[in-house]
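A.B. asks: give me the fold of what follows.
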Amino acid sequence: MIKLVAIDIDGTLVNEEKIMSEKVKATLQKAMKQGTKIVLCTGRPITGILPYVEELGMEKEEDFVISQNGAVITRTDTREIIEEWPMELAGIKEWYKLSKKFKPLFLVMNEEDFNLIVEPEEDVELEPALIAEGKIISMAVDVKTFEQLNSRYVKAVFFGEPNDLDELEAGIPEAMRENYSVVRSQVYLLEIAAKGIDKGTALKQLAQDLGFEREEVMAIGDGNNDYEMIEAAGLGVVMANGTERLKSIADELTLSNIEDGVAHAIEKFVLN
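C.D. replies: Coordinates of the predicted model:
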């Protein structure tokens, strides 16, 4: 019996307009009413998750979300961070140095800040596409030099054109790739986290904390950053719009995000 369902947001829970359909909403609320724990598990920061948490009514005791591609687990009723796996500042500096060799923009993020890193005295005008990305996750982009960083950051982000990110991804030294979690979460985003930190790591930790066995956990996703989450679950469900890499490890396939695929999967494997 499935007792916990981890669900990605973009490309999975919501449609291309970032809207959760009434059918998906009603189906998830029905599952929660019967006692199934729903956990949103996404690359977004908490600010970009809360609108869906509030819409679904997921603010009860022991409701949780997994954010930042698995680097943070938060209890939704109190907003208490119960697990966090930040990057070392030295590691961020290593990726910052690499970024100077390529075109994509380099940013760092935690649950409060989304910072574009620039050279001292560099005059930067934020790209409309980057501003739009900030709006999606309800977080304004700030501009800082590396020397101005004075907080804990859970991930670094490269933002740019797909071809430029292809070049960057191909140019990552093997030693750096082995020492960090590196994932192409979107065609325009390459994300870096501490080694071994991903959605699967966080899902296994949360399931363990809540006393659920792997066979009682289901995960639904569409992107390459959902790979470890799908592997970690006893039942891994991939959207019809998912990547071929993700589909290759799916236990089951469901409909696309514009066909209420999440609702279809919940009805098939949880409500029935």
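A.B. asks: please count neighbours and contacts with C-alpha atoms only from this point.
C.D. replies: Fine.
A.B. asks: and the helix or strand Q29 falls within, which residues are buried?
C.D. replies: If you go by DSSP states H and E, Q29 is part of helix 22-33. Within helix 22-33, the residues scored as buried using 16 or more other Cα atoms under 10 Å are 24-25, 27-32.
A.B. asks: what about A26, distance to Q34?
C.D. replies: Per Cα to Cα, to the nearest Å, A26 is found 13 Å from Q34.
A.B. asks: would you list every one of the helices in the chain?
C.D. replies: Assignment of helices within the chain using DSSP state H yields the ranges 22-33, 50-56, 89-99, 128-136, 162-170, 174-179, 199-210, 227-232, 244-247, 261-266.
A.B. asks: who wins for proximity to V108 among the ones you listed?
C.D. replies: Among the helices of the chain, the nearest to V108 by Cα to Cα is helix 89-99 (8.0 Å).
A.B. asks: name the helices or strands packed onto that closest one?
C.D. replies: Secondary-structure packing of helix 89-99 (3 or more Cα pairs under 8 Å, 6 or more residues apart in numbering; DSSP states H and E): strand 105-109.
A.B. asks: how about this one, so we can line them up?
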Amino acid sequence: MYKLVAIDIDGTLLNGAHELVEEVKQAIIEAGRMGVKIVLCTGRPLSGIRRYLGELDLLHVGDYAVTFNGGMVLETATEKVLKSFALELPEVKEIFDFCLANDANITYFDANHMYTPHRHIAPITCEDALLLQTPLYYQPAEEITAEMDIAKIMVLNDPIQINQLIASLTDELKGKYYIVNSVPYNLEFLKKVSIRGRLYKRSRNH
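C.D. replies: Reported below is the predicted structural model:
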């Protein structure tokens, strides 16, 4: 029998209405009762999957989640960060400089919060915060500190602008960061080492 099952959320567990299918939910709960360790994996922050963790009975001490496309692994009950591949301040500045030079709409995340450096918050940013069920704050770039543990920077724009931004990526940026275009309207920048397999191993060892 499998000891650990790591499951992606969006496009796998959820239907088009962003809801868990009842049959899938019951199968996961039953697997957990049989001793299989279930780890949800997502590009979202923990706050964006807490609802699903509750529905799947995965909010106990010893339950884990992999968030930000592998950028962070947390214990779900305590929200304790077990491993984080946070972007360093010079890296945040480099990504911001590139995005701002291309008139991109920037958001960024710590473990449970979403931020934007833009005083005039774009509607698409508000819509995404609502979809992710994550608190959104205005915080200028100069107020970001090393203690914030920035796990991900995400650009939100219409698909045409996103494609233009992708075309503008330099080889240096592509080589330095893990860059993900998971849906047509976003582009995500993460630490290069934030790969999910390593964090599955980290979860399995706890």
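A.B. asks: TM-score them against each other, please.
C.D. replies: For this chain pair, the superposition-based TM-score is 0.92 by TM-score structural alignment, normalised by the length of the second structure; 204 aligned residues with a Cα RMSD of 1.5 Å.
A.B. asks: tell me who's in contact with the nearest residue to E84 of the first structure once chain neighbours are set aside.
C.D. replies: Among residues not flanking E84 of the first structure along the chain, V72 sits closest, at 4.5 Å (Cα to Cα, 6 or more residues apart in numbering). The contact partners of V72 of the first structure, taken as Cα atoms under 8 Å, 6 or more residues apart in numbering, are 66, 81-85, 154, 202.
A.B. asks: looking at those residues, which are in strands?
C.D. replies: Judged by DSSP state E, the subset of those located in strands is 66, 81-84.
A.B. asks: next one: the residue nearest to E84 of the first structure from A202 of the first structure, what distance?
C.D. replies: With Cα to Cα as the criterion, V72 of the first structure and A202 of the first structure are 8 Å apart.
A.B. asks: overlap in contacts, these two.
C.D. replies: I66.
A.B. asks: now do the contacts for the closest residue to Y52 of the first structure other than its chain neighbours.
C.D. replies: Counting by Cα to Cα, 6+ apart, M20 is the residue found nearest to Y52 of the first structure once chain neighbours are left out, at 7.9 Å. Contacts for M20 of the first structure (Cα under 8 Å, 6+ apart) come out as 13-14, 52.
A.B. asks: ok, and the closest non-adjacent residue to the residue nearest the centre of the second structure?
C.D. replies: Geometric centre of the second structure, nearest residue: F68, 2.5 Å, by Cα atoms, centre = their mean. Leaving aside its sequence neighbours, F68 of the second structure sits nearest to G43 (Cα to Cα, 6+ apart; 4.0 Å).
A.B. asks: number of nearby residues for that neighbour?
C.D. replies: For G43 of the second structure, the count of nearby residues is 22 (other Cα atoms under 10 Å).
A.B. asks: wait, it sits on N69?
C.D. replies: Yes. Using Cα atoms under 8 Å, G43 of the second structure makes contact with N69 at a distance of 4.3 Å.
A.B. asks: V65 of the first structure corresponds to which position in the second structure?
C.D. replies: Under the alignment by TM-score structural alignment, V65 of the first structure pairs with A65 in the second structure.
A.B. asks: got it, and V14 of the first structure?
C.D. replies: For V14 of the first structure, the residue aligned by TM-score structural alignment is L14.
A.B. asks: list the contacts of that match.
C.D. replies: 20-21.
A.B. asks: can you tell me how far it sits from D63 of the second structure?
C.D. replies: Where D63 of the second structure is concerned, L14 of the second structure sits at a distance of 20 Å (Cα to Cα).
A.B. asks: nearest spatial neighbour of the counterpart of E161 of the first structure in the second structure, skipping sequence neighbours?
C.D. replies: The alignment partner of E161 of the first structure in the second structure, by TM-score structural alignment, is D158. Ranked by Cα to Cα, 6+ apart and with sequence neighbours excluded, the top spatial neighbour of D158 of the second structure is Y185, at 5.1 Å.
A.B. asks: what does A86 of the second structure give?
C.D. replies: Using Cα to Cα, 6+ apart, the nearest residue to A86 of the second structure is A151, at 4.6 Å.
A.B. asks: run a quick neighbour tally on that neighbour.
C.D. replies: Neighbours of A151 of the second structure (other Cα under 10 Å): 26.
A.B. asks: from L190 of the second structure, how far out is R51 of the second structure?
C.D. replies: As defined by Cα to Cα, R51 of the second structure lies at a distance of 24 Å from L190 of the second structure.
A.B. asks: neighbour count: the two, which is higher?
C.D. replies: Taking other Cα under 10 Å, R51 of the second structure and L190 do not tie; L190 has more neighbours (27 against 13).
A.B. asks: the first structure: which residue goes with the more buried one?
C.D. replies: Match for L190 of the second structure (TM-score structural alignment): A193.
A.B. asks: shouldn't its match be in contact with A71?
C.D. replies: Yes. The criterion here is Cα under 8 Å, and A193 of the first structure meets it with A71 at 7.4 Å.
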